[in-house]
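S.K.: Please find the sequence and the predicted model below.
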Amino acid sequence: MATKAYAALLRGINVGGSKKVPMARLRPLIEGLGHDDVRTYLQSGNATFTSDHGDEETLAAELSEAIEKEFGFAVDVIVRDHAYLASVADACPFDAGSLEGKQLHVTYFSGPVDPERFAPVDPAAFAPEDFRLGPRELYLYAPEGLGSSKLAVALSRPALNKGLIATSRNWNTVVKLVEMTGA
């Protein structure tokens, strides 16, 4: 199998004092799983690495299991390769170049997204906020940022995301992960 570059997106760590996963400990943990070129970005659960074994699902499960063993708590992990990350950035339905990074977010899902799940959410009711779905991602335009977004709250309801792992990144992080996995 050829070596590929991946990003691991850890959900819900280092927020509000719980589920602490120091990046300085995450890097050697990933290396210990047999992966190379391990780097982290910020403290919010973004790591990149190269590997010549496994697929996205296997790599995510392996990393999640290793984190639970090392830190004593479960962490949902989504792993995506460079080609996917680049395609998400390229397919952005909003004018990313004219927006601040905090205004545009991508929610990555662990599997395909059925548009019917999100049919009950009427974007017009949240204007000027807006969202668009991709195959395994959701793009959210929140002009005042994620923290004050009523649409983000509506989109994160458990019924809409049932059976899927979902984790969001702002546009700056989306772009940085494409750069880090493309180098």
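M.R.: Received the coordinates, thanks.
S.K.: C-alpha from now on. contacts and neighbour counts both.
M.R.: Fine.
S.K.: longest helix of the chain?
M.R.: Taking DSSP state H as the criterion, the chain has its longest helix at helix 56-71.
S.K.: take a look at this one as well, against the first:
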Amino acid sequence: MGPRIAAAPRATRRESGAAVSETEHGPAAESSVTHGERRYVALLRGVNVGGRNKLPMADLRDIFSAAGCSAVRTYIQSGNVVFQAGQDLAERAPEIVTESIRRQFGYETVVVVRSREELRQVAASNPFDTSGDPRFLQVAFLADTPDAEAVSRLDPRRSPPDAFAVRGRHVYLHYPNGVARSKLTNEYLAAQLQTASTMRNWRTVLTLLELVETP
């Protein structure tokens, strides 16, 4: 069974004052990247968790399409979006999307965007053994790069036998006994590093890479 993805329905966006019709996008329909556009992944924090912060993925796709993104797809219900956009729009997407969710659904969330090339680097740079159960590996995607002082505040003895490694805007985490009881939480990382963070398990990281690589 392949990854569970959904494509944005037909939508209309404006370019240079003219309405442009968008066709339905799916894994087979996206034949090329429009000139000037690149492929990106957007990761939302804390949506559809425990009955809180409900956000239908169809509505999320509509939000990205309305912002001007193309070839919009989502993966599972935790807020993972694959899309195409120019660099300027991709950089503004977190602010646009968080404001749209605030206005339409009434709650705050975090949106972190990575380019296809950045996600490739994430997948290639895990310092932990990736041959085991991918549920025991997580990556925290940070909104900003923490400075050395912030990184030094992370306590490697906080939650044995759990371990972490900071690599730029990413924190790789290994949870040998699972993540449920670990004290190396997303909230702890965000508080110590003083930047917003959202986490994904290794299986999701690899699936998103596969999707963003798929023409």
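M.R.: Received the coordinates, thanks. Quick caveat: nothing in here was measured; it's all calculated off a predicted structure.
S.K.: hang on, the earlier thing: what's the average distance for the longest helix of structure 1 when superposed on structure 2?
M.R.: Once superposed with structure 2, the aligned residues differ from helix 56-71 of structure 1 by a mean of 1.8 Å; criterion: mean Cα distance after the TM-score superposition for structure 1.
S.K.: where do the strands sit along structure 1?
M.R.: Listed from the start of the chain, structure 1 has strands (DSSP state E) covering 4-10, 36-41, 46-51, 77-81, 104-109, 130-133, 137-141, 166-170.
S.K.: Output those strands in TSV; the columns should cover mean neighbour count.
M.R.: Conversion of these to TSV gives the following (neighbours: other Cα atoms under 10 Å):
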stretch	mean neighbour count
strand 4-10	23
strand 36-41	17
strand 46-51	22
strand 77-81	23
strand 104-109	24
strand 130-133	18
strand 137-141	24
strand 166-170	21
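S.K.: so which of these comes closest to residue 61 of structure 1?
M.R.: Closest approach to residue 61 of structure 1 among the strands of structure 1 is made by strand 77-81 (7.3 Å; Cα to Cα).
S.K.: Who are the contact partners of the most centrally placed residue in structure 2?
M.R.: Among the residues of structure 2, residue 43 comes closest to the average C-alpha position under Cα atoms, centre = their mean, at 2.0 Å. Listed by Cα atoms under 8 Å, 6 or more residues apart in numbering, the contact partners of residue 43 of structure 2 are 79-81, 111-113, 198.
S.K.: Just give me the closest of these to residue 155 of structure 2.
M.R.: Compare each of these with residue 155 of structure 2 using Cα to Cα and the shortest gap goes to residue 198, at 19.1 Å.
S.K.: which position in structure 1 aligns with the closest one?
M.R.: In structure 1, the residue equivalent to residue 198 of structure 2 is residue 167, according to TM-score structural alignment.
S.K.: Residue 108 is in contact with that match, correct?
M.R.: Yes - between residue 167 of structure 1 and residue 108 there is a contact under Cα atoms under 8 Å: 5.5 Å.
S.K.: on that earlier part again, how close does the residue nearest to the centre of structure 2 sit to residue 7 of structure 2?
M.R.: Residue 43 of structure 2 sits at a distance of 16 Å from residue 7 of structure 2 (criterion: Cα to Cα, to the nearest Å).
S.K.: for residue 41 of structure 2, same thing?
M.R.: The gap separating residue 41 of structure 2 from residue 7 of structure 2 is 14 Å, by Cα to Cα.
S.K.: got it, and residue 191 of structure 2?
M.R.: Distance of residue 191 of structure 2 to residue 7 of structure 2, given as Cα to Cα: 35 Å.
S.K.: Compare those two and say which is more crowded by neighbours.
M.R.: Neighbours around residue 191 of structure 2 and residue 7, counted as other Cα atoms under 10 Å, are more numerous at residue 7. The numbers are 22 against 15.
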